[in-house]
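Novice: The following comprises the amino acid sequence and a computationally predicted model.
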Amino acid sequence: MGSRDYLPYRSARQYQDRKMAKWMGFFLSEHTSALQQPMLEASDEIHAQAPSDKLLLIHQLYATNLTAQFQIRDQSNLSHLIGKVTDIQNHTIGIASSKDYRFVAFEDILTITLVETIDT
């Protein structure tokens, strides 16, 4: 801390700067509000895989009969579907999950992640 002896007022000479303490309330409130915002506000296109990568993964999943997790855009919501690719058509793929069978448009698939299954 620098010397403030040149200042005319005693209160100014003795002032102790609390450094970041005065900003903590601001940063805490900003952090809390950022955590409460839904993650969907971020652009889906930023997090989406490239179409060529998705196509390659879909064909590999179909050929090897492996299970994957698909992040799917339904209107304005995001949903997750875990299943196997059982059918590939022009613009849709068939995904069989443990609960149901769905056809999903290729454009609605944002990400594909391989799921490790444990055989019992």
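Specialist: Received, thanks. Just so it is clear, the structure is predicted and the values come from calculations on it, not from any experiment. Residues are numbered from 1 along each chain as shown.

Novice: Please count neighbours and contacts with C-alpha atoms only from this point.
Specialist: Fine.

Novice: Let me see the ranges of the helices in the protein.
Specialist: Under the criterion DSSP state H, the chain carries helices at the ranges 10-14, 24-36, 44-47, 51-64.

Novice: closest to M1 out of those?
Specialist: helix 10-14 (11.3 Å; CA to CA).

Novice: which residues are contacting the strand ranked longest in the chain?
Specialist: Assignment by DSSP state E gives strand 77-88 as the longest strand of the chain. By CA atoms under 8 Å, 6 or more residues apart in numbering, the surrounding residues in contact with strand 77-88 are 40, 58, 61-62, 65-73, 93-98, 115.

Novice: now, which of those residues lie within strands?
Specialist: Filtering the contacts of strand 77-88 for strands - DSSP E - leaves 67-73, 93-97.

Novice: Nearest to K19 among those?
Specialist: Q71 (44.5 Å).

Novice: alright, now check it against this:
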Amino acid sequence: MVYSDLGGVFMVNRSYLPFKSAREYMDRGMAKWMGFFISEHTTALSHMGDFIDFSSQMSNEEIVLLISQVYVNSLEVLVFTSYRQDPYLGVIKEIFDGSIYLSGEEPLNIVFEDIIKIVLAEDL
């Protein structure tokens, strides 16, 4: 097949065809495929942000080191956990028995094993 460029649109050369309607046929391209967009596609798109990114998991040593530095300096941090997509924002008030007490909008205890990463709030 031979393609000719007409203003950025590529057309198939159909000059060899005997019927005028076949020679002048313009393919609609991707428009004809939009009918195949089914409910499963819509559902998948709506759930695209509903996962937790474990690819940026910090090592246990990094987590413990950063926790101790943040605790000593009373810095505000974002704590990303394995059980919630959004991070917790707050200041580490206590470190005890493999967990931290984070005071902030919603005070809570977080176990070290549940922490994916910690980011200083001022870095964002």
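Specialist: Arrived safely, thanks for sending. Please read all numbers here as calculations on a predicted model, not as lab measurements.

Novice: ok, back up a step: now the helices of the first structure as JSON lines including distance to V85 of the first structure?
Specialist: Converted to JSON lines, the helices of the first structure look like this (distance: least, CA to CA, whole Å):
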{"stretch": "helix 10-14", "distance to V85 of the first structure": "72"}
{"stretch": "helix 24-36", "distance to V85 of the first structure": "35"}
{"stretch": "helix 44-47", "distance to V85 of the first structure": "22"}
{"stretch": "helix 51-64", "distance to V85 of the first structure": "5"}
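
Novice: Kindly compare burial across those and name the winner.
Specialist: Mean neighbours per residue, mean count of other CA atoms under 10 Å, is largest over the helices of the first structure for helix 51-64, with a mean of 14.

Novice: follow-up on the earlier one: tell me what angle the longest strand of the first structure forms with strand 67-74.
Specialist: In terms of direction (axes from the mean of the first three to the mean of the last three CA atoms, to 10 degrees), strand 77-88 of the first structure departs from strand 67-74 by 130 degrees.

Novice: list the buried ones in strand 77-88 of the first structure?
Specialist: 81-86, 88 (16 or more other CA atoms under 10 Å).

Novice: swap in stretch 102-119 of the first structure?
Specialist: 102-104, 106, 108-112.

Novice: quick one: which of those residues sit in strands?
Specialist: Those of these lying in strands (DSSP E): 102-104, 109-112.

Novice: With distance to G25 of the first structure added, can I get the residues you listed in CSV?
Specialist: Formatted as CSV, those follow (distance: CA to CA, whole Å):
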residue, distance to G25 of the first structure
R102, 48
F103, 49
V104, 46
I109, 40
L110, 37
T111, 37
I112, 40
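
Novice: re the thing from before, which among the contacts of strand 77-88 of the first structure end up buried?
Specialist: 58, 61-62, 67-73, 93-97.

Novice: quick one on the thing from earlier: please tabulate the buried residues of strand 77-88 of the first structure in TSV, including the columns distance to F26 of the first structure.
Specialist: TSV is the format used below for the buried residues of strand 77-88 of the first structure (distance: CA to CA, whole Å):
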residue	distance to F26 of the first structure
L81	39
I82	41
G83	45
K84	47
V85	49
T86	52
I88	52
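
Novice: If we only consider these, which is nearest to R10 of the first structure?
Specialist: Among the buried residues of strand 77-88 of the first structure, L81 lies closest to R10 of the first structure (CA to CA), at 68.2 Å.

Novice: What's the match for that closest one in the second structure?
Specialist: In the second structure, the residue paired with L81 of the first structure according to TM-score structural alignment is Y88.

Novice: G94 of the first structure now?
Specialist: Using TM-score structural alignment, G94 of the first structure pairs with Y101 in the second structure.
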